[in-house]
Structures are given as structure tokens and as C-alpha cells.
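Q: Below are the sequence and a predicted model for it; my questions follow.
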Amino acid sequence: MAREIQNRQRRHTTDAYTKQIEQQHSAERYVIGCLLLESSAICRVVEILRDDCFADQRLKLVYQAVKDIWRDGQQPDIISVTNRLLQAGDLENAGGAYQISQYASNVGSTTNLEEHAMFIRQCYTSRKLMEAGVTIRSLSMDTSADVGDQVAKAIRIVEDVMNDMDYSNPIRTMAESTDRALAEYEKRERINQEGKPWGLRSGIRILDRYLHGFKPGQLIVVGARPGMGKTSLLLHFAKSIAQANERVAIFSLEMNDVSLANRLLLSCTDIDRNAFKDGCLTPQDRNKLIDASGYLRSLPIHIDETPSLSIQQIKVRSMNLKRKSGLSAIMIDYLQLMNMKSENRNYNREQEIANTTKQLKQLAKELDVPVILLSQMNRNIEQKLQGGKKTTSIPMLSDLRESGAIEQDADVVLLIHRPEYYQDTDAIKGIGLINIAKQRDGCTGKVEFAYSEDMTKIGDSPKNGGDPL
């Protein structure tokens, strides 16, 4: 009985597919007829249809001829198309002069041209999806390959099909764009009236006044030399976002999850760091540690400590997390430790980084979350001097390590500087600077933040209303 049901379903699927092929061939003949009937009709479908969209190879040749004539600045019609095919030696392969004339004769109006073109493109996408399925099946049968790599390749194959579907007209009128801008403002207004912030808060008030929070789709790069507190600042951002019940994923390519948890525990208490490391806390401090542990357990922070992750692996794990439990922000520590091996073996290191930051920006847009990316800075920053004083200059965009593409792809670039670390004569103990070196939709500037001696606690500077750490 079950087999009979399966056979009926298979026959039904086959019949439906056969019917779709027939409809596609009919749509292709209609579109070609329209293009031969009305010389300006090609402008209406050239952004929708590519040559490969035509399943009938004869019609594909005719479509190519129409496009070539149009791109040469001429008016495509039956005579010019027939001559072009004749000169190329493709007239007989396209069905002959009589058949070409029949395409236009069988069309009375071009009114539904776009609808038929869209249907042909959808059928083409279905064929590409079937081909992708065959390729993915072949991948899965390769027992010698790593399963994670197979999944990543399968996702790329499906993504290629999905990206190929973006053929609708992206041009909007000013009226449409204004309506969208007004709708977005009204959304911000509604969120504000509910007492909620627009954008995810960093936990440093002066920084939030500049950035208005981390927004979905943004790539935020945090750059610094080693020892400046990149990871500490990242954890402070994560804790602040999670405190608003927003889920955060941290991909730590350098430190393990226990090390990060230790830092977060110390950030929530005033216990002695050395006593904590040596395992000799007082009973009172031990109780504080347990209380802090209970608090941190409730925060929606996820840590992945896998070393040398690729962008595809980060993407897969982020997508799975968002699907299962939601996701509000992705944090990566740090760029230079990522596996950037590209399918293009001719890429040098700078091109690999450029390709990676481009994909991270795409990831932010696709998942509609901010991606906060830590990055190393060039060593020569430590050699800069100002006025002969024992100091270093504040880092700039040009100090980002290995690639100018980092600053190009980033929506926001934050560069950390601690004058105290370099024994700057003007340094204030426990006060660092964040240089907002780039903000795509806002102003730049320098803001202060406070930090504890062991860099476990980050907060507002006293000048900006912060309490001593």
C-alpha cells in the first residue's frame, strides 16, 4: 500500500514537471515573439533573462541575436535578427527564417511580457536547483572528505542558486525611498516610546551617543595592538548586549571558553585576581564568585572556541543558532586567526583578508545582525613619536594590519589606545581612548573609557559619569 502511494506521488510529480516544461516552452516562444514584434521590448526583459534561461536552444540563439543587435544600437526585428543569425551561421540551428517569422505572427500583444519572462527565469532557477541537488548528493557520497567541509560546500552551492534569484528591478523612485525612510523612523520612534534603545548598547554611554548602538547589518571592526584590551572590550560589549536579553555568539579563535568565562566572572566581582588564580579566595570572596557565576549563567551568551574557523563555518554555526534560539550579534576574536584559505589559490594574504571581510559584511546583512570583528594593528604604531615625548600617537585607519579592505568593508571602525600602557607623560591612570575612526552613517571622534588595572572591568570614565572601577 505504501509503495503504491509512493508510486502515485512519483507519477504526480513527473506529470507536474512535464506540464511545467510545456508551459515554459510556450512562454519562451511568446517572449521571443514579443521581442521580434516590438523592437523596444528587449529593454523590459534584458535584466530578467540571460541566455541560459532558455531551455529551447533554438530560442536561445534567437534571444542572443536580439540582444546583440540591441547592444549595437540598432532596432531588432525579424529581418535584422534573421540576417544576424545567417551571418553567424546559426540560422538553421535557430529553426530557419520561416520559423522565426512564425514566432512574431503568433503574438498579438506584448502586455504580459514581463510575467512570462519571470516565469522562464523561475523555471531556470528550478533547473539550477536540481543540478545543485545532484552535486550535493555527489559530495555527500565522498567518504574521504570532512563532513564540515562538505556542508560548507553544499551551502555555497545553494547560496549561488539563491543569489542568482536577485533579478528584480532594484531601482526605486524617490517616493518609495522616502516612504521606507519614514517607516524606519516610525519604527525607531515606537521603540523609543517603549523605553527600549535603537541598536544594541555597548555598555559605554559616550560611545553609544556617537554610534546610537550596534545596528543589524553592520560590520564593526575593533582594532588594537596586543595588550590594549581588545578581548576585554569585546566581552564588555557582549555582556552589555546580553543583559538586554539579546543573544550573542562569540567565536574565540585565540582563547578557550574557560578563559573568557574567567574574565567575565572577574568583571562581575571585586575579588582579588591573584587569589582567584591561585585558588585561595576567602569564604566571602568565594560566595561573591558563586553569585557572579549564577548571574552569568543566565546571560544568553554562546562561546565557540574552535581554532582557525573559516567564514563558512562561522556562517553555518551562526545560522543554526539563529534558527534554533535566535541571534542578535556575532563577535569574532580575531580576524588574523581565521582560516582564510580560498578556492582561488592565486590569492595572496591581502586578497584573502579582503575576501573574508567582504563575506563578513555579507553575513551581517544576510542574518540581519551586527558582526563585531577584532583585528590586529601594524607594529609600527608603537614606533610613532609626538614632539619628542615618550608617547605614541593615537592609531588611525592606516594602522589596520594587512589590508585596506578592512576599513572599506567596515561600517564602523573603533581603534583602542591606552596611553598609560606606553607610559605617555599625559596619561591618566585607568583611562583609555577609543578612536571612532570611521562611521558610515555618523560622525567620528575620540571617546574615553575606564578600565581596571587587570583589564577585567570596562566602563564609563569619571568625566562621563562613570564610577571608579
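A: That came in fine, so what should we check first?
Q: C-alpha from now on. contacts and neighbour counts both.
A: Noted.
Q: And the residue nearest to Glu114 when sequence neighbours are not counted, how far from Ile79?
A: Leaving aside its sequence neighbours, Glu114 sits nearest to Val45 (Cα to Cα, 6 or more residues apart in numbering; 6.4 Å). If you measure Val45 against Ile79 using Cα to Cα, to the nearest Å, the figure is 21 Å.
Q: Looking at the two, which is more packed in?
A: Neighbours per residue (other Cα atoms under 10 Å) separate Val45 from Ile79, with Val45 holding more: 17 against 12.
Q: Nearest the middle, which residue of the chain would you pick?
A: Centrality entry for the chain: nearest residue to the mean C-alpha point is Leu363, 1.8 Å, by Cα atoms, centre = their mean.
Q: another structure for you, compare them:
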Amino acid sequence: MNKNTETFYNANIERGILSALVYDAQLIDMIEEEITSELFYIPFHKKVYETICNLQENDKPVSEEFIIVDLKKINSFDEEVFLEILSATPISNINGYIKELRELYARRELHHLSLNIKLEVAKQNSSDDIISNIESSLLSITHERKQQNFFCLNEIFNDVNKHIELMQSKKDSLIGIDTGFTALNAYTSGFNSGDLIILAARPSMGKTSLAINMMLQTSSFGNGVALLSLEMPKDQIALRMLSVVSGIPLATIRGGKMTIEQQKEIANIQKKLTNLSIHIDDSPNLTLQKIKSKVKKLILKNPDTKLVIIDYLQLIDSNSTKDRHLQISEISRGLKLLARELGISVMALSQLNRSLEGRADKRPMLSDLRESGAIEQDADLIMFIYREDVYKKQEEKQKESELRKKGIDFQSNFKEDLISRAELIIGKQRNGPIGTIELEFVKPNTSFREKNQPQTKVFEFQLA
């Protein structure tokens, strides 16, 4: 081993920790959550630590004899190095040794990373790929350094009291970020940090439209919002945003049929919207790992980001060869862990099973969540969109088609209302009640608003 390598590990530190564990097995339970075998540099030391942990887990004595037997079983015993461990100087502060072990591991990984960067550059790989690999490696090192242990009630109550004081100082009852809908805020107290939120519906019900509404409203209150759209291109999302805020029909904006006054209004709204902390990524074929990497990078640059919206859950790719429902289970769990790790709200849009359309009452239920019951388990808040007029329109079209096939001249007199009734059904809430909120869907703008909202525009812009 050269001198440069030796600066990134300390054999005495490693021996001291292992020796302490051999002579005092009670220490294992205290430190097992603090370190892994990867933190050890010397290969034999890794094996010894793994063997000690296995013996403890299987309720076997952690003694010199048992360690030797198990190491010999896997042809990994080195008598000389093992004697060095046993003869190591006793240590009184194992936590100090662990801290140093972790520090050396981090330095070692950073050194390896710097060498890999040189190799990647020498291979003339693209700078984007190199930067992405660097960021992923740094995130991995950072994660390894983070540890979470038990907290005593005194510490927990201190945090609780700070929260109570904060709530008492606020003018409203919101705990989380404002959803933009008064009735929804009343049910949920806002979207809470660390929560996984599921917004589910059958096609054409308006999942993306409601998500865009919430994105605009939430960001207008000063919160950063990220939208990862795996289905709709960013320019289409931008057109919808302009229609929602202006009240000008989407078809008018998209078709370029605006009046001079409308064009001026759109230009003014664009200036206002650019002041909001909204970031959109319309990359297709994203995996959970890519989503996590993108979100973490975004938050490093934009720490005001409080809500991440993913449209939609079933489009997230997986490198796994497992059945799709198991893949979705892993994805939903991963999104929940991402929300907790970063202290943000993650909203994932989701499809529902087609089978619900065979029922007389087509209002969604938790059992209708598509491909995985794990979504129901992982989510803190599950909301469904139901619009009866969508089914009425489908039924009338089907009736008209069937009668015409029989030679009967039938013209449906069904007329779509420009503003129709919508229900936002709270099917699950971990920390609050369930129920139904009545909204209105404004078709020309593909937008939702509070029932009987008095203003003429569907979105009351909050910024001056």
C-alpha cells in the first residue's frame, strides 16, 4: 500500500473497534446502526465485522472461538491479522473511533471519486454523464454519513412545543403548504412535509388539470413547486397555465385566435408567472432513481421547493425484472421515503382500474388504485376526482352508436355544460378526516375552482 492510500485509513482505528466488539458483545447493539462493513478499509476487517454481526443476529456467542470457526467456514481466516485485532490497545471511547472511521471512509470515497472523474474525462465521455455520475456518488456518500437514532421524549417534546408555538403565532390553521382550495385546506390543514399524496382518477377526469391548479396556487403563496411530467410536454403545460390564470379559453390561446387585448393580458401574465418558483421537467422514461436525483439536485439549487408533483405514477420506469405490481410497490415506497428524507410533499398522480366503470356508482374507492395495494399503504393522503358528466357523455355516445347500428335514427340531446360539478373525494388521510369536497370544472380552461366561486376568472392570481 502506498503512502497516499494510507492517509485514507487507519488500521489501529479499525483494530480498536473490532477488538472492543470481541471483548464486549453488548457494544454491538449500540453501534450496529452506526457503521457497516463498507466503512472498514482492510478486507479481513470487513469480514470480521460481518461475522460478528451475523453471530449476534443468530444469538450465538460473539467470542474468539466462534469468530474463527465462522471465518474458516468461508475460507477467510487470517491468523496473523486476527491476532493483531485481539492484541489491540483497549479503547474507552468507541464513539470517537466510529466518528473517525466514518470520516476516513468519506475521504477515501471522495479520493476514489476524484480518480474516477479523471478516468471519465480521459475516456471523453459526455460532460452531462460525468456530472450526473459525480452528483449520484456525492449523494451516496452523504447518505452514508447520515444516521438517525432513537430520540428521548424530552427532545421530542421540545420539537412539539416549537411546533405548537409556531401554530399559535400563525393567523390561519394551516400546518402545511396552502393547497389553494379553502375546503381542502379545512380537511387537510395543507399539504404536510414528508407526506406522499396520491391524486387518482380515470382518464379524462382532470388529474393533470387539478395538479396544475394546485401548482399555480401553491407557488403563488411563495412556495417552490416542481412538476415532473412523464406524459404531457412542457409547452402544453405552459399553455394550460396561461389559460387558467387568464381565464381565456385554452383553444383560443392554442389556436392563436386572441384579440389584441388578450395578447397583452397573456404577455402580462407571463411576466408574473416567471416570478414564481415553478420548475418543470418533461423527460419521459424516468426511473425512480432518476427522479430522486433530479429532485435532490433541484432542491440544492432551489431550497424553497416544498411540493413535487409527478404525472403520473404508472409511467415511472423500473430497471427491475419483478412483476409490475411489485415494481409499483417499490416506486411508491421510494417516493414516500424521498418525501421524508427531503422534508417536502410529494404528489403522485395515479390511474385507476377500469373495473370501476362496471359499477352502478362509479365513484372511486381505495380498492380501485391501479396495480398495487402498496400505494394505499404508503400514501398519507389519497384523493380521487369524480365527474358525473364524463360518464353521462360516454353513455349518450354509446347509446347513439348502438341505436344507429340497429338502423334507428337517434340524435342525443345531451349538452355539455361549460362549468360542471366535480367531486374531490378524500379516500384516505393518515392524520385527518375523509370526506367529499364539491368543486367546479371549467371546461374552456380545463381548470378546477371552488364551488360557486364569485370571481369571473378561475384563478385569482396572488402576486401583484
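A: Good, I have the coordinates. A quick note: this is a predicted structure, and the numbers were derived from the prediction, not measured.
Q: Tell me which residue of structure 1 matches up with Glu371 of structure 2.
A: Here Glu371 of structure 2 is matched to Glu402 in structure 1, going by TM-score structural alignment.
Q: correct me, but Leu264 of structure 1 touches Ile458?
A: No - using Cα atoms under 8 Å, Leu264 of structure 1 is not in contact with Ile458; the gap is 10.8 Å.
Q: Looking at the two, which is more packed in?
A: Higher neighbour count among Leu264 of structure 1 and Ile458: Ile458, with 24 against 21, using other Cα under 10 Å.
Q: Could you find the closest non-adjacent residue to that one?
A: According to Cα to Cα, 6+ apart, the nearest residue to Ile458 of structure 1 is Tyr451 (4.6 Å).
Q: which SS class is the counterpart of that neighbour in structure 2?
A: In structure 2, the residue matched to Tyr451 of structure 1 (TM-score structural alignment) is Phe441. Secondary structure, DSSP: H, G, I helix; E, B strand; the rest coil: Phe441 of structure 2 is strand.
Q: Touching, Phe441 of structure 2 and Ala422? I think so.
A: Yes - if you go by Cα under 8 Å, Phe441 of structure 2 and Ala422 touch, sitting 6.1 Å apart.
Q: What residues in structure 1 pair up with the helix or strand containing Gln236 of structure 2?
A: Here Gln236 of structure 2 is covered by helix 234-246, with elements defined by DSSP states H and E. Under TM-score structural alignment, the counterpart of helix 234-246 of structure 2 in structure 1 spans residues 257-269.
Q: Pull out the buried positions in the matching stretch.
A: The neighbour-count criterion (16 or more other Cα atoms under 10 Å) identifies 257, 260-261, 263-269 as the buried residues of stretch 257-269 of structure 1.
Q: Distance to Cys443 of structure 1 for these - can I get that in a markdown table?
A: As requested, the buried residues of stretch 257-269 of structure 1 are exported to a markdown table (distance: Cα to Cα, whole Å):
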| residue | distance to Cys443 of structure 1 |
| --- | --- |
| Asp257 | 35 |
| Leu260 | 32 |
| Ala261 | 34 |
| Arg263 | 32 |
| Leu264 | 31 |
| Leu265 | 34 |
| Leu266 | 34 |
| Ser267 | 30 |
| Cys268 | 32 |
| Thr269 | 35 |
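Q: Please report the distance of the nearest residue to Arg102 of structure 2 once chain neighbours are set aside from Glu50 of structure 2.
A: Of all residues beyond its chain neighbours, the one nearest Arg102 of structure 2 is Leu39 (6.3 Å), with distances taken as Cα to Cα, 6+ apart. Remark: distance between Leu39 of structure 2 and Glu50 of structure 2 (Cα to Cα) = 11 Å.
Q: Ok, Leu300 of structure 2 next?
A: Taking Cα to Cα as the measure, Leu300 of structure 2 falls 35 Å from Glu50 of structure 2.
Q: For the stretch 201-350 of structure 2, just list every one of the strands.
A: Assigned by DSSP state E, counting those that start in this stretch, the strands in the stretch 201-350 of structure 2 fall at 224-229, 278-281, 305-311, 345-351.
Q: where along the stretch 301-450 of structure 1 do the helices fall?
A: 311-325, 349-367, 405-409 (DSSP state H, counting those that start in this stretch).
Q: How far off centre is the first one?
A: Spelled out, it's helix 311-325 of structure 1. Centre-to-centre, helix 311-325 of structure 1 and its host chain are 12 Å apart (Cα atoms, centre = their mean, to the nearest Å).
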